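K.L.:
Below is the sequence, then the predicted model.
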Amino acid sequence: MTSRDPMSRFVAAEKVWDAVEAAGEEGLRGPEICENANLKRGQFENGKAQVRDFMAKEKQKSFIYDGDRYATTRDTGRCALAVVIRVSSVDKQLRRIYDSICEPLGDAADQDPTLSYLKNQIKAMLGNMDVMRSAGFLPKSKKLRANSASKG
């Protein structure tokens, strides 16, 4: 909490949750949440973080972003799609870390035990991402969209 943003994360989270919950399964886009809950963008971001970190678990309902809208749901198909979207972002971040930090050093990265360990862990995570990708679990996957649609 600062003098520029006096709203606590807890208050922002309640406002985000209430706005999204009131919208039902259809959910809301980010700007709609800000408008409905009278939140600035930073308050919205802080509120989302608090919802994801604590509130969804407390409310026993998933807080998802499906690539277009935020929603609260217990629909497993929509949750699967939301997980794949989030994991896809992690995949991109891991690839950038590997490509921009580890790969340019070549074998020299293996000279430092810590960097070598981290490089190997990132490679293993990327391998897991490749398995998910080859199984059809991508945000635009027809298989995943069909599963999501059949549950909704």
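P.N.:
Yep, it's here.

K.L.:
rest of the way, CA atoms for contacts and neighbours
P.N.:
Will do.

K.L.:
Show me the strands in the protein, by range?
P.N.:
Using DSSP state E, the strands of the chain run over 62-65, 70-73.

K.L.:
which one of the ones you listed lies closest to residue 30?
P.N.:
strand 70-73 (7.2 Å; Cα to Cα).

K.L.:
Summarise which helices and strands that closest one is packed against.
P.N.:
helix 9-23, strand 62-65 (3 or more Cα pairs under 8 Å, 6 or more residues apart in numbering; DSSP states H and E).

K.L.:
make it 6 Å
P.N.:
Where contact means 3 or more Cα pairs under 6 Å, 6 or more residues apart in numbering; DSSP states H and E, strand 70-73 is packed against strand 62-65.

K.L.:
Which strands or helices does the strand it packs on pack on?
P.N.:
Right, strand 62-65 is packed against strand 70-73 by 3+ Cα pairs under 6 Å, 6+ apart.

K.L.:
for comparison:
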Amino acid sequence: MATATGGYADLNGKQNIILDVIALMGIPWFAAILFGVMTSALSIFGGLDFTAPIWTIMGADISIAFLVVLGGLAWILATNEIDGAAYEDWQWAIIVFALASPVLYVLVPSFKNLVMINGISQLLWTMAVSAAATYISYSN
């Protein structure tokens, strides 16, 4: 817990948490868009749909939502590895799950079908990736 000490926040060694907050705000939102829980688009600047493909690489549609989720996860991992802390095997499993889920969703049609079984499944995958990102940020 952050407590005020002498006018400064005591983050107990969590100097990078402020950097992580930026990514942690975007990951749940864009994961929900990526996994189809909700839709979101901007109507300004000629319109922008976050799930519309920017590139198509070997049949995989790369969208803004995918790039934000993957970039946010990479950002959190990079900022938490600055201090050189080592993760245990089960923590690496959470990291791999968080990074692999969006990639598999875009690249592997059968994984996408698994996620898209129903609305509850889509919501659970969104929550799982968001929780994994939060855990990665908090644990180190």
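P.N.:
Yep, that arrived. This structure is a prediction, so every number in the text was calculated from the model and none was measured.

K.L.:
Let me see the TM-score of these two.
P.N.:
Laid over one another, the chains give 0.30 as their TM-score (TM-score structural alignment, normalised by the length of structure 2), with 72 aligned residues with a Cα RMSD of 4.7 Å.

K.L.:
circling back: which one, of the strands of structure 1, ends up nearest to residue 130 of structure 1?
P.N.:
strand 62-65 (22.6 Å).

K.L.:
In the closest one, which residues are buried?
P.N.:
The neighbour-count check on strand 62-65 of structure 1 (16 or more other Cα atoms under 10 Å) flags 62-65 as buried.

K.L.:
Next one: the residue nearest to residue 72 of structure 2 when sequence neighbours are not counted from residue 5 of structure 2, what distance?
P.N.:
Using Cα to Cα, 6 or more residues apart in numbering and skipping residues adjacent in sequence, the residue nearest residue 72 of structure 2 is residue 23, 4.7 Å away. Note on residue 23 of structure 2: its distance to residue 5 of structure 2, by Cα to Cα, to the nearest Å, is 27 Å.

K.L.:
quick one, which of the two is more surrounded?
P.N.:
Neighbour count, other Cα atoms under 10 Å: between residue 23 of structure 2 and residue 5, residue 23 has more, with 21 against 8.

K.L.:
Okay, helices next: where are they in structure 2?
P.N.:
17-34, 64-80, 89-107, 109-115, 119-139 (DSSP state H).

K.L.:
looking at those, which is closest to residue 49 of structure 2?
P.N.:
Across these, closest to residue 49 of structure 2 is helix 64-80 (Cα to Cα), at 8.3 Å.

K.L.:
buried sites along that closest one?
P.N.:
64-77, 79-80.

K.L.:
name the helices or strands packed onto that helix?
P.N.:
helix 17-34.

K.L.:
change it to 8 Å
P.N.:
Helix 64-80 of structure 2 packs on helix 17-34, helix 89-107, helix 119-139, going by 3+ Cα pairs under 8 Å, 6+ apart.

K.L.:
Could you pull out the buried residues of the last one?
P.N.:
Read it as helix 119-139 of structure 2. So helix 119-139 of structure 2, judged by 16+ other Cα under 10 Å, has buried residues 122-123, 125-126, 128-134, 136-137.

K.L.:
Let me know the closest of these to residue 18 of structure 2.
P.N.:
residue 137 (10.1 Å).

K.L.:
and the closest one, how far is that from residue 34 of structure 2?
P.N.:
21 Å.

K.L.:
ditto for residue 92 of structure 2
P.N.:
Counting by Cα to Cα, the gap from residue 92 of structure 2 to residue 34 of structure 2 is 23 Å.

K.L.:
Between those two, point out the one with more neighbours.
P.N.:
residue 34 (26 against 13).

K.L.:
Next one: that one relative to residue 53 of structure 2, how far apart?
P.N.:
11 Å.

K.L.:
what's the answer for residue 95 of structure 2, then?
P.N.:
26 Å.

K.L.:
picking that back up, how about the helices and strands packed on helix 64-80 of structure 2, which one is nearest residue 41 of structure 2?
P.N.:
helix 17-34 (9.7 Å).

K.L.:
gap between the closest one and the chain center?
P.N.:
Centroid separation between helix 17-34 of structure 2 and its chain, computed with Cα atoms, centre = their mean, to the nearest Å, is 6 Å.

K.L.:
can you pull the contacts of the residue nearest to residue 98 of structure 2 when sequence neighbours are not counted?
P.N.:
In space, and not counting its chain neighbours, residue 98 of structure 2 is closest to residue 129: 5.2 Å by Cα to Cα, 6+ apart. Residues in contact with residue 129 of structure 2 (Cα atoms under 8 Å, 6 or more residues apart in numbering) are 28, 31, 97-98, 101.
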